[in-house]
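Asker: Quick one, fold the following:
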Amino acid sequence: MIHTFHLAELPPAVTARALLRPPSGAATPGLDHAECLALMRLGAPAVSLDRLQLRRIAVFAQWRDEDAVDRFLSDDVLGRHLATGWHVRLEYLRRWSRLAALPGLPARTGGWDQDEPVVAVTVARMRLPEVPRFLQWGRPVERQVRDHPATTLAVAAFRPPRTISTFSVWRTVREMEEMVHGRSGGHPDRRHADAMVERRRRDFHREFATFRFRPLAEHGSWEGRTGMVPLS
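Answerer: As a prediction, the model looks like this:
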């Protein structure tokens, strides 16, 4: 099993088609599940063109093996579009909560070093009446992650009407965990921690999961950048 996360600039019609009809295992050999989402700008105003960018797509996917990824990128129409962008291949490590779409993932597999790079992915299905609360608590966290000195890449993405995802690459596990627990460079910063307390008090989501991965290899470029996964 392997996971991938893709970023690409596409014609809006291609992104819209992927949002409406994402790839499925029935038509894509070796694919377990794919989430296709339009990029948002982290921390953008709630009502903004940056909140739904149909020219920029994010795809998070689980595959049986790397051969399936390679076939998709070379043979599938959407895959060939994604191959013009950037993606990272990921080794699954841990989850908090679960997604019905990914039922077979164990809570944890293997271990990690506190000083190695790490990738975090969240996927949530929103409770629509809770969206105003989510934006109130979530946007400060988006800015916290976006501006953190230990993140080399951080994006958020959305598929109407209720799926939202975040993706971030961190220099080290330790720095990511310090942010989660309300510390940043030795200084208190409780935006993420306080938002998690509020979510436990009254959940924003119908379904929510956080995944931790070890980055294996990155391919291509994004916004002119390469080498966004730190060397361990």
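Asker: hey, let's count contacts and neighbours off CA atoms from now on
Answerer: OK.
Asker: What segments of the protein are helices?
Answerer: For the chain, the helices defined by DSSP state H cover 12-20, 66-75, 77-82, 131-147, 173-180, 191-201.
Asker: List the contacts of the third one.
Answerer: Put plainly, it is helix 77-82. With CA atoms under 8 Å, 6 or more residues apart in numbering as the test, helix 77-82 has contacts from His6, Leu7, Ala8, Leu10, Val14, Ala18, Phe72, Leu73, Ser74.
Asker: between those residues, which is closest to His87?
Answerer: His6 (4.2 Å; CA to CA).
Asker: check contacts around the closest residue to that closest one other than its chain neighbours.
Answerer: What sits nearest to His6 in space, not counting adjacent residues and going by CA to CA, 6 or more residues apart in numbering, is His87, at 4.2 Å. Shown in contact with His87 (CA under 8 Å, 6+ apart): Thr4, Phe5, His6, Leu7, Glu218, His219, Gly220.
Asker: Longest strand in this protein, please.
Answerer: In the chain, with assignment by DSSP state E, the single longest strand is strand 205-220.
Asker: ok, and for it, which residues are buried?
Answerer: Using 16 or more other CA atoms under 10 Å as the test for burial, strand 205-220 gives His205, Glu207, Phe208, Ala209, Thr210, Phe211, Arg212, Phe213, Arg214, Pro215, Glu218, Gly220.
Asker: Please give me every residue in contact with the closest residue to Thr28 other than its chain neighbours.
Answerer: Excluding its sequence neighbours, the residue lying closest to Thr28 (CA to CA, 6+ apart) is Phe72, at 7.2 Å. Counting by CA under 8 Å, 6+ apart, Phe72 makes contact with Thr28, Gly79, Arg80.
Asker: Surely Arg190 and Met196 touch.
Answerer: No. Applying CA atoms under 8 Å as the test, Arg190 and Met196 come out as separate, 9.7 Å apart.
Asker: Distance-wise, check Val197 relative to Trp112.
Answerer: According to CA to CA, to the nearest Å, Val197 stands 26 Å off from Trp112.
Asker: and the residue nearest the centre of the chain, how far is that from Gly85?
Answerer: Taking CA atoms, centre = their mean as the criterion, Phe167 is the residue nearest the geometric centre of the chain, at 3.0 Å. Distance, Phe167 to Gly85, by CA to CA: 16 Å.
Asker: now do Pro103
Answerer: Distance of Pro103 to Gly85, computed by CA to CA: 29 Å.
Asker: likewise His187?
Answerer: In terms of CA to CA, His187 sits 36 Å off from Gly85.
Asker: Second input sequence below; structure requested for side-by-side comparison:
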Amino acid sequence: MSVFSYHLIELPFYKAIKGMFSNSISKNTNGLIHSEYMTAMTLGAPILSTSRLLIGQVAVFIQWENEIALDAFLEEDNFGRILAKGWHLRLSFIREWGKFSGFEIPEYKDYLERPNSPVVAVTIARMKPFAVPRFIHWGRPVEKLVRDHPGTTLSLASVKFPNTVSTFSIWKTEKEMTDMVHGHSAVEKPKRHANAMKERERKNFHFEFTTLRFRPIAEFGKWKGQTGFIPGL
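Answerer: The predicted model follows:
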């Protein structure tokens, strides 16, 4: 059964830069469906700041045919062994909105065992270059909403030049996530996400865009000295 994995790793500056411009994960890797190697960013940080683009912090989002292929990659591949030293989640697909080329949406859709189960959301898009200023205007308030939301245990953005942008967030419960999406959270300016989605519907920012929702099935390693980002896993 297809499985997704989301990896975070800190690399030396030169290795992180090299990874931006080379294929760290070969397309011929056994069991690989698709991967995106990205540089991590701080949600909501000023665009022109050193805290925005975190060179050296790498996010890799991958789809595999099965967990056997993922395990083999982490044990036998050169870059896989590097990722194995970092932190990663294994994810089972629940829902998709939109489309993004490369990933193959499984026919089987998982489900959450309980209404208060944790859930993971990944968005990924290819930007229209001339839409970037408008996207930043509407997007940064949403980034701050997700970053500061009491329902998240870990959230970040990532980018791959020239035009791939992504977000990743772990939510304590699905309800807290859906309340945020629809503007029902008990936080300051709760409708920031809903308003941005209305603007996207009015005039799209992207060539392609998808939001993927997952059930976390396993967590490995540490990120910034911490572990246990998935409550009760």
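Asker: Can you give the structural similarity as a TM-score?
Answerer: Remark: TM-score between the superposed chains equals 0.94 [TM-score structural alignment, normalised by the length of the first structure]; 230 aligned residues with a CA RMSD of 1.6 Å.
Asker: Between Pro103 and Gly85 of the first structure, tell me which one has more neighbours.
Answerer: Gly85 (20 against 8; other CA atoms under 10 Å).
Asker: Name all residues that make contact with that one.
Answerer: His6, Leu7, Ala8, Glu9, Gly220, Ser221, Trp222.
Asker: What about the third one, how many residues nearby?
Answerer: With neighbours defined by other CA under 10 Å, the count for Ala8 of the first structure comes to 23.
Asker: before we move on, back to that, turn the contacts of helix 77-82 of the first structure into JSON lines, including distance to His33 of the first structure.
Answerer: Output for the contacts of helix 77-82 of the first structure, formatted as JSON lines (distance: CA to CA, whole Å):
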{"residue": "His6", "distance to His33 of the first structure": "14"}
{"residue": "Leu7", "distance to His33 of the first structure": "17"}
{"residue": "Ala8", "distance to His33 of the first structure": "19"}
{"residue": "Leu10", "distance to His33 of the first structure": "21"}
{"residue": "Val14", "distance to His33 of the first structure": "19"}
{"residue": "Ala18", "distance to His33 of the first structure": "13"}
{"residue": "Phe72", "distance to His33 of the first structure": "13"}
{"residue": "Leu73", "distance to His33 of the first structure": "15"}
{"residue": "Ser74", "distance to His33 of the first structure": "18"}
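Asker: For the buried ones among those residues, write the corresponding ChimeraX selection.
Answerer: Those of the contacts of helix 77-82 of the first structure that count as buried under 16+ other CA under 10 Å are selected in ChimeraX with:
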select :6,7,8,10,14,18,72,73
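Asker: Out of the contacts of helix 77-82 of the first structure, the closest to Glu66 of the first structure would be?
Answerer: Of these, the one sitting nearest to Glu66 of the first structure (CA to CA) turns out to be Phe72, at 9.9 Å.
Asker: Isn't Ala101 of the first structure up against Ser24?
Answerer: No. Using CA under 8 Å, Ala101 of the first structure makes no contact with Ser24, being 11.3 Å away.
Asker: okay, those two: which has more neighbours?
Answerer: Ser24 (14 against 10).
Asker: which residues touch the more buried one?
Answerer: Taking CA under 8 Å, 6+ apart, one finds Leu31, Asp32, His33, Ala34 in contact with Ser24 of the first structure.
Asker: ok, Thr153 of the second structure touching Thr173?
Answerer: No. Contact between Thr153 of the second structure and Thr173 fails when scored by CA under 8 Å: they sit 10.4 Å apart.
Asker: Quick check: Ser26 of the second structure vs Gly19 of the second structure, distance?
Answerer: 12 Å.
Asker: What's the PyMOL syntax to select whichever of the contacts of Phe72 of the first structure are buried?
Answerer: In PyMOL, a selection of the buried entries from the contacts of Phe72 of the first structure looks like this (16+ other CA under 10 Å):
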select buried, resi 28+79
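Asker: Distance to Arg51 of the first structure for the contacts of Phe72 of the first structure - can I get that in JSON lines?
Answerer: Putting those into JSON lines (distance: CA to CA, whole Å) gives the following:
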{"residue": "Thr28", "distance to Arg51 of the first structure": "29"}
{"residue": "Gly79", "distance to Arg51 of the first structure": "24"}
{"residue": "Arg80", "distance to Arg51 of the first structure": "25"}
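Asker: which one of the contacts of Phe72 of the first structure is nearest Gly43 of the first structure?
Answerer: Using CA to CA, the contacts of Phe72 of the first structure come closest to Gly43 of the first structure at Gly79, 29.0 Å.
Asker: ok, the closest one to Arg21 of the first structure distance?
Answerer: 14 Å.
Asker: what's the answer for Asp32 of the first structure, then?
Answerer: Counting by CA to CA, the gap from Asp32 of the first structure to Arg21 of the first structure is 15 Å.
Asker: Find the residue closest to the aligned partner of Phe229 of the second structure in the first structure in space, skipping its chain neighbours.
Answerer: Phe229 of the second structure maps onto Met228 in the first structure, with residues paired by TM-score structural alignment. Excluding the flanking residues, the one nearest Met228 of the first structure by CA to CA, 6+ apart is Thr152, at 5.8 Å.
Asker: Contacts for stretch 166-184 of the first structure, please.
Answerer: By CA under 8 Å, 6+ apart, the list of residues contacting stretch 166-184 of the first structure reads 113-123, 145, 150-157, 185, 188-193, 228-230.
Asker: Let's see the PyMOL selection covering just the buried ones among those.
Answerer: A single PyMOL command is used to select the members of those judged buried by 16+ other CA under 10 Å:
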select buried, resi 116+117+118+119+120+121+122+123+145+150+151+152+153+154+155+156+157+189+190+191+192+193+228+229
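Asker: Now, the contacts of stretch 166-184 of the first structure that are in strands?
Answerer: 118-123, 151-157, 188.
Asker: Ala16 of the second structure: what's its closest spatial neighbour, skipping adjacent residues?
Answerer: That would be Gly56: by CA to CA, 6+ apart, it lies 5.2 Å from Ala16 of the second structure.
Asker: equivalent range in the first structure for stretch 76-92 of the second structure?
Answerer: Taking TM-score structural alignment, stretch 76-92 of the second structure hits residues 75-91 over in the first structure.
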